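> How does the following fold in three dimensions:
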Amino acid sequence: MSIDIHERAEVFKALHLRQKAFVLPNPWDVGSAKMLTALGFEALATTSAGFAFSTGRGTSIGDISRSEALGHAAEIISATTLPVSADLENGFGHTPEAVAETIRLAADIGLAGCTIEDTTGDPDNPIYERGHAIERIAAAAETVRRLERPFMLTARAENYLFGRPYLDDTLARLQGYEAVGADVLYAPALPDLETIKTVCKEVSKPVNVVAGIGLPGVTIAELERAGVRRISVGSAFARVAYGAMINSAKEILETGSFASFKGATSFASIEKLIKSVNLEE
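Here you go, the predicted model:
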């Protein structure tokens, strides 16, 4: 493994340990990864939904395979000088052993971290039983401990995304994940800043919050004051880009006007961002 990968891993760990919150944007392809790098972000993370949209597929568990997700992550790593974390869904397997193997493979390709969620992929029973979910994160953490470099393991409690607004169970899951070795804790779709503040107070590891799912109008400063250390954007950038295209296309079809093209970024601006990323080690 190259020194560069070790350095990126150390940088990514350090970002989580400082008192200032950082934004972790989620590119969905090589071009967006290079542009976000050039714009000045400090690290990147993949988005399973954004990648799925770019390949014309849905976002259900199983729509993207482990090999595809890791291949995509490797492309993002090769497109940037920044640390890269990956959205690895539920670890691409139900058993602790399957999750552990996913972590090993993720480290092998040079990721600085990844996220594992507690979703089953079964619409009738969407969330793993708490004890089993904790065992899966324990297996992932044990694999991380055997690595020769940092690897920020993020454990996600998905209750709120699946119509289960159970704060007590969500906290118990996050605390369980922390106890077995998760480095970062994450419960997407928490409803408000007070709930986020409660989560941050009840755990001691860094907390990730996703912008773009609820929380309209929230700012980095507000999340930082609530105790958040990492702010990801999930599929929001991809959805903003696709939304602009869809709205422009609808306007053309419905009115015959190409006026929406006035807001398009210039060739020169895009090329400048892409070419400014120096990938030479």
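> drop to CA atoms for contacts and neighbour counts, all remaining ones
Will do.
> Show me where the stretch 51-200 of the chain has its strands.
For the stretch 51-200 of the chain, applying DSSP state E, counting those that start in this stretch gives strands covering 84-87, 113-117, 152-156, 184-186.
> out of these, which comes closest to residue 10?
Among those, the nearest to residue 10 by CA to CA is strand 152-156 (9.7 Å).
> helices and strands around that closest one, which ones?
Here strand 152-156 touches strand 113-117, helix 130-145, helix 167-179, strand 184-186, going by 3 or more CA pairs under 8 Å, 6 or more residues apart in numbering; DSSP states H and E.
> Which among the ones you listed is found nearest to residue 19?
Residue 19 lies closest, by CA to CA, to one member of the helices and strands packed on strand 152-156: strand 184-186, at 14.3 Å.
> One more, so I can put them side by side:
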Amino acid sequence: MPGSELYEKFMALHTRDGGLVMPNAWDGLSALMLADAGFEAIATSSAALAATLGRSDGRHEVTRDEHLEHARLLGRLAGLPVNGDFEDGYGDTLEDVAATVEAAVESGLAGIGVEDTSGNPDRPIRDFDEAVNRIRSAVDAAKGRIVVTGRTDNFIQGRPDLDDTIRRLTAFAEVGADVLYAPFPPDLDALVAIVTAVAPTPVNVLVSPSDKVLTVAELQKAGVKRISLGPLLYTQAMGALEQATKALVAGDLASATTGGMSFDRINELLARTTN
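All right, here's what the predicted structure looks like:
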């Protein structure tokens, strides 16, 4: 599907009544499971991808090419629009960000997220002007062929400044970001303030505000247009694995090996690949 057509299809999911729930896959089978469940789009998770490779998220330990290959795999198997959770755009310069967006378009992604993070633990959030210019560079490179999400990580980087968060998101919208995203606002009032300030640009929420997990209907009522899950489905799966390993260490083979997905089910899903 040409980039502009894919862009229109993906954006339509954001602008319709209710928006969309966009879960994040971390491997081929999880992508197939989400497609089989009926979701209309999926995303990568930079944190889950990094963890599967034994690396840390947000420290430039996963390369752009590795993430692109991963995203192409998910999209090919699921046959769904894929949004790439591409950290800070994979590079220090504006040209790097533009090159990442162009590579994402060429890889057939429907969307790409660019954060205002730096990968530097001593200065995790980029200065305002630099962050805005990087989103502008992403939008200019996108040319209406891929949905650009402008994201600020203030809240998850220890900067609980709602005013600065809204200032950044508003500026991202002004330079053309299609979707806006600030993971884990402190509460519902803060979330509503964000949604109101940047309207009509769609807002993505990572599960919920940080103080309480809401329902999809409650988030939709607050004006949220996209709900993503980041690495949390992956951590749910890893939590089940940890419980199984504890049972195994205790010598309880039955608890360690029963209750999981059958290979018949796995093969059924694999048989549905679009490849």
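> just to revisit the earlier point, including mean neighbour count and distance to residue 236 of the first structure, could the helices and strands packed on strand 152-156 of the first structure go into a markdown table?
Conversion of those to a markdown table gives the following (neighbours: other CA atoms under 10 Å; distance: least, CA to CA, whole Å):
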| stretch | mean neighbour count | distance to residue 236 of the first structure |
| --- | --- | --- |
| strand 113-117 | 24 | 17 |
| helix 130-145 | 21 | 26 |
| helix 167-179 | 19 | 24 |
| strand 184-186 | 26 | 17 |
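> I'd like to know which of the strands of the stretch 51-200 of the first structure is closest to residue 133 of the first structure.
Of the strands of the stretch 51-200 of the first structure, the one closest to residue 133 of the first structure (CA to CA) turns out to be strand 113-117, at 8.5 Å.
> Superposed on the second structure, what's the mean shift for that closest one?
Here the mean offset of strand 113-117 of the first structure against the second structure after fitting is 0.5 Å, by mean CA distance after the TM-score superposition for the first structure.
> who touches that strand?
The contact list for strand 113-117 of the first structure (CA atoms under 8 Å, 6 or more residues apart in numbering) reads 9, 84-91, 103, 106-107, 137, 151-158.
> Let's have the helices and strands packed on strand 152-156 of the first structure in TSV, adding distance to residue 40 of the first structure.
Shown next, in TSV, are those (distance: least, CA to CA, whole Å):
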stretch	distance to residue 40 of the first structure
strand 113-117	20
helix 130-145	29
helix 167-179	31
strand 184-186	23
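> of all the ones you listed, which lies closest to residue 97 of the first structure?
helix 130-145 (6.8 Å).
> Contacts made by that closest one with the rest, please.
By CA under 8 Å, 6+ apart, helix 130-145 of the first structure touches 95-97, 99-100, 103-104, 116, 118, 150-151, 153, 155, 173, 176-177, 180-182.
> if we go to 6 Å?
96, 100, 118, 176-177, 180-181 (CA atoms under 6 Å, 6 or more residues apart in numbering).
> now stretch 160-176 of the second structure
In contact with stretch 160-176 of the second structure (CA under 6 Å, 6+ apart) are residues 132, 136, 150, 194, 198.
> Would you point out the most distant pair within those residues?
136 and 194 (20.2 Å).
> What's the match for residue 24 of the first structure in the second structure?
With TM-score structural alignment defining the correspondence, residue 24 of the first structure maps onto residue 22 in the second structure.
> same question but for residue 258 of the first structure, I mixed them up
Match for residue 258 of the first structure (TM-score structural alignment): residue 254.
> What helix or strand is its match located in?
helix 253-257 (DSSP states H and E).
> same check, this time on residue 244 of the second structure
Using DSSP H and E, residue 244 of the second structure sits within helix 232-249.
> residues of that helix that come out buried?
Buried residues in helix 232-249 of the second structure, counted by 16 or more other CA atoms under 10 Å: 232-234, 244-245, 247.
> mind checking what residue 41 of the second structure lines up with in the first structure?
In the first structure, residue 41 of the second structure lands on residue 43 (TM-score structural alignment).
> Check residue 105 of the second structure too.
Aligned partner of residue 105 of the second structure by TM-score structural alignment: residue 107.
> mind checking how far the match of residue 24 of the first structure is from residue 45 of the second structure?
11 Å (CA to CA, to the nearest Å).
> Those two - which one has more neighbours?
Using other CA atoms under 10 Å as the criterion, residue 22 of the second structure and residue 45 rank with residue 45 on top: 28 against 23.
> show me what contacts the more buried one?
24, 85, 230-231.
> and these, which two are the farthest apart?
Using CA to CA, the contacts of residue 45 of the second structure span at most 10.7 Å, a distance reached by 85 and 231.
> of the two, who's got more company?
When residue 85 of the second structure and residue 231 are compared for neighbours, residue 85 comes out ahead with 23 against 20, by other CA under 10 Å.
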